[in-house]
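>>> Next comes the sequence, and after it the predicted model I'd like to discuss.
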Amino acid sequence: MDPSNLPAFQDDGAIKPITCVEMHTAGEPTRILWSGFPKLTGTLMEQRAQAKAQSDEFRRLLMLEPRGHYDMYGAILCAETELVAAGKADIGVLFTHNEGFSTMCGHATIALGRFLVDVGESVFPRRGQLKYDSASGTTHLNLHVPCGLVEVTVPTLPTGKSDPSQPVSFVSVPSFATATSLEVQLPETHRWPELKGRTSVTADFAYGGAYYCLISAEELGFPKGLGEVELQEMDNATRLLKEVISSNPDLAYLTRDIVTGEQGYLYSIMITDMRLGHVNAAEGTAAFRAQQRSDSEETGLCFFANQQIDRSPTGGCVAARVALAHVKGTLSTGGKRIYNSLVTRAHKPLSGFVGSVANSEQGRPWVKVRVEGYAYYTGYHNFVVEKEDGLGVDGFSVKDIAM
């Protein structure tokens, strides 16, 4: 269809145009808002509070149906924050999902790295100030996210645009474990059938910008692991486990910063399977390991926010898992591990995320983790809302209606 034949939507008070670029990282979407969101002011956390209290209908409009779906993910650019003003960050961002706003998102950070290198100053005012390293052919930027400052490195072509054939990487905020091999008691109301009479499970807990509970598929009650996924049953099990942990005040330390003492919340349950790598191990994985000099590989299934499923290996959780592996002594400084999702494991052309310890010091309880992955553009959207639309600036979820 000729675009000139389409209706000319204008902002006449009845229609609110919102412009987004669409990307995916290992299959997980990132809807990046660059115009049309109400102006936010103050520190990044104050902007987050404003967005939640005053403009949450915009999040629902863009994340939920009919413009999104239950597992949509978004990023709101914040050109001015306190770290930008101090010269420590180049731009800020807020992350959105089906339930609200998250503190960190690795897959979106990888996508944003490419996007922010590719756009002009009308979208990214400090684009011209980014540092280009001619020796490595990369551009560096500092991204202010709700959990802190993330350092992003973007392979860049001679044209000044990002290079999609090379992985974007970021160095996380300080990441750490809060508990290893912890036995979690389950009340009778929160035991799922696959436990077969067990009254507790053993899990690990770690932070990578958000707090994660990591539990093997077998320990969760699924002896076939992630090779034969029972999605509905795993959804139920992780939901019940998350409720048990989040509602028990004696377990609050699992989501408390070991350095600052700041109290957080459990963002996600990650089901792990250390036995599984890429499904085409004889072909894709061998070549990928050689390219990335990876020492090991594993697969995970992440349920986060309101039981949203991450299609990617989950960058924040890769940081948490590397920190956990470092504590356990299963991944040394300098060692690399490939982390797969169900999507990257199943599709030969896709690469998992590569995690490694970027910085550690003896006696320090945390490490900084480097996460590498690929992001790609999928399109652009100019969303509108007509005043006659019964959903208005809201959105809905069939799953929530059905429940």
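Structure received.

>>> C-alpha from now on. contacts and neighbour counts both.
Will do.

>>> contact partners of the lengthiest helix in the chain?
When secondary structure is assigned using DSSP state H, the longest helix within the chain turns out to be helix 231-247. The contact list for helix 231-247 (Cα atoms under 8 Å, 6 or more residues apart in numbering) reads 184, 186-187, 190-192, 220, 251-252, 265-266, 268-269, 303, 307.

>>> Which parts of the stretch 51-200 of the chain are helices?
In the stretch 51-200 of the chain, the helices defined using DSSP state H, counting those that start in this stretch lie at 56-63, 82-85, 106-118.

>>> So which of the contacts of helix 231-247 wins on neighbours?
Ranked by the number of neighbours (other Cα atoms under 10 Å), the contacts of helix 231-247 place residue 269 first, at 26 neighbours.

>>> Please compare the first structure with the one that follows:
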Amino acid sequence: MVEPYTDQWLQPVIARSPYEIKTTEMNVGGDPLRVVTSGYPETQGDTLREKYRFAQERLDQIRRALFLEPRGHQDMWGAITVEPDDKDADIAAFYLNANGYSPTCGHASIGLARFAVDAGLVKATSPETSVNIQLPCGLVRTHVEYDSETKASGRTHFTSIPSFLYEQDLEVNIPRIGKVVVDVSFGGIFFAITSSSQLGIDVCDSSIQDIKYVGVSITKATNDAIRVEHPTCQGTNLISGTIITDGKDSQDADSTTNICVYSSQGLIARAPCGSGVVARAALQVQKGLTDLNQPMTFKSRYGSSFVVEKTNVEGIEAVRIEVSGQGHYIGRNTFFSEENDEMGKVS
């Protein structure tokens, strides 16, 4: 066994780096979450949406350095926390991934809420701590299990922003497959949702390559077929991904499995996809497939699950969905760059 050693020899390397970024690494139902804890450049702007736009336009080289190879991978997600401008928010954040930026992410909200409690960003209370997270899409109210005696946090449940079925029974044409009927639903971002029975695949047993091809193709075809536009969230005008389900949407089913294929690059969710679960539950309620307040477990092909614990009506055109899941800590990182590293440089 190699004798223990210090990393003092690395300090001169880090000192010459254009940045030193520290992160806490989490796993939420199998999906990664990289929470940036220090070193991210200041995001300029008076509001969260201005800071979000500044990061997209001026700091994207940092996202690419942290979330693409060699430091990240195609399915990597992360969170940047900033000061909120919503008086009801405890923290504000925006989410990043290998493909770009996202105004919301369910698994990221589950993980970030637990991190906020443990890192002291909010005052911990037992048996549950409330963490209101301002996101570019709106305010997400989360609650984290907390035991004041053991100082241990646990599961998180969050209440979604108002979510709704946007377009029902839309027919699109998919190369190599033919005509497919999809629903378009909003759960913080827009998704196309369809059953695997139309596609000749199985959400659990088919190859990831086949699922990725179908998901990316449906997302593109649906964006080509209609232009979505959120009624109040300016700039939310794109279908971000496709949810492929096992077709178990009726109230007779107490559990169902789906897989999310996100973005034109085909990011594959290991978890059931928090925002996708919200969009799908909103669809189920508004199509009359399930009753309000009927719990249902949403599973991924990898064995993780989120639970829809409660739904309630927001007016007559939208619902709020309550979802629970568990985030776990898996590591810490310090990222930097050497000047002559062509593969790992910030550009």
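That came through, no problem. Here the structure is a predicted model, which is why all the values come from computation and not from measurement.

>>> what's the closest of the contacts of helix 231-247 of structure 1 to residue 340 of structure 1?
Looking at these and their distance to residue 340 of structure 1, the nearest is residue 303, at 14.5 Å (Cα to Cα).

>>> so the longest helix of structure 1 matches what in structure 2?
Under TM-score structural alignment, the match for helix 231-247 of structure 1 in structure 2 covers residues 208-224.

>>> The matching stretch vs structure 1, average distance?
Taken over the aligned residues, the distance from stretch 208-224 of structure 2 to structure 1 averages 1.9 Å (mean Cα distance after the TM-score superposition for structure 1).

>>> Could you list the buried residues of that stretch?
Of the residues in stretch 208-224 of structure 2, those buried under the neighbour-count criterion (16 or more other Cα atoms under 10 Å) are 211-212, 214-223.

>>> Now distance to residue 297 of structure 2 too, for these, in CSV please.
Conversion of these to CSV gives the following (distance: Cα to Cα, whole Å):
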residue, distance to residue 297 of structure 2
211, 22
212, 24
214, 24
215, 22
216, 25
217, 27
218, 25
219, 25
220, 29
221, 29
222, 27
223, 29
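
>>> For the residue lying closest to residue 228 of structure 2 once chain neighbours are set aside, which residues are in contact?
Counting by Cα to Cα, 6 or more residues apart in numbering, residue 237 is the residue found nearest to residue 228 of structure 2 once chain neighbours are left out, at 5.0 Å. For residue 237 of structure 2, the contacting residues are 227-230, taking Cα under 8 Å, 6+ apart as the criterion.

>>> Buried only: go through these for me.
Neighbour-count burial (16+ other Cα under 10 Å) is assigned, among these, to 228, 230.

>>> cool, now which of the contacts of residue 237 of structure 2 survive the switch to structure 1?
Among the contacts of residue 237 of structure 2, the contacts conserved in structure 1 (both residues aligned by TM-score structural alignment, their matches' Cα atoms under 8 Å) are 228-230.

>>> Go through those and say which is closest to residue 249 of structure 2.
Of all those, residue 249 of structure 2 sits closest to residue 228, with 23.8 Å by Cα to Cα.

>>> show me the contacts for that closest one.
When contacts are taken as Cα under 8 Å, 6+ apart, residue 228 of structure 2 is in contact with 190, 236-239.

>>> Now do the strands for the stretch 101-250 of structure 2: every range, in order, please.
Secondary structure of the stretch 101-250 of structure 2 (DSSP state E, counting those that start in this stretch): strands located at 101-102, 128-135, 138-147, 152-159, 164-174, 178-186, 190-195, 239-245.

>>> what's the fifth one packed up against?
So the one you mean is strand 164-174 of structure 2. Taking 3 or more Cα pairs under 8 Å, 6 or more residues apart in numbering; DSSP states H and E as contact, the helices and strands that strand 164-174 of structure 2 lies on are strand 178-186, helix 208-225, helix 274-286, strand 318-325.

>>> what do you get if the cut-off is 6 Å, keeping everything else the same?
Of the remaining helices and strands, those touching strand 164-174 of structure 2 by 3 or more Cα pairs under 6 Å, 6 or more residues apart in numbering; DSSP states H and E are strand 178-186.

>>> returning to that earlier point: tell me which of the strands of the stretch 101-250 of structure 2 approaches residue 326 of structure 2 most closely.
Proximity of those to residue 326 of structure 2 was assessed by Cα to Cα; the nearest stretch is strand 152-159, lying at 4.6 Å.

>>> Mind telling me what residue 389 of structure 1 corresponds to in structure 2?
Under the alignment defined by TM-score structural alignment, residue 389 of structure 1 corresponds to residue 341 in structure 2.

>>> before we move on, what SS does that match have?
With DSSP: H, G, I helix; E, B strand; the rest coil as the basis, residue 341 of structure 2 sits in coil.

>>> how far away is it from residue 71 of structure 2?
13 Å (Cα to Cα, to the nearest Å).

>>> Of the two, which one has the most company?
Neighbour count, other Cα under 10 Å: between residue 341 of structure 2 and residue 71, residue 71 has more, with 14 against 9.

>>> where's the alignment partner in structure 1 of that one relative to residue 149 of structure 1, distance?
With TM-score structural alignment as the matching criterion, the partner of residue 71 of structure 2 in structure 1 is residue 67. Note on residue 67 of structure 1: its distance to residue 149 of structure 1, by Cα to Cα, is 31 Å.

>>> just residue 13 of structure 1 next, same as before
Separation of residue 13 of structure 1 from residue 149 of structure 1 (Cα to Cα): 37 Å.

>>> State the number of residues packed around residue 268 of structure 2.
Using other Cα under 10 Å, residue 268 of structure 2 has 21 neighbouring residues.

>>> In structure 1, what residue corresponds to it?
In structure 1, residue 268 of structure 2 lands on residue 309 (TM-score structural alignment).

>>> Please name the nearest non-neighbouring residue to that match.
Excluding its sequence neighbours, the residue lying closest to residue 309 of structure 1 (Cα to Cα, 6+ apart) is residue 303, at 4.8 Å.
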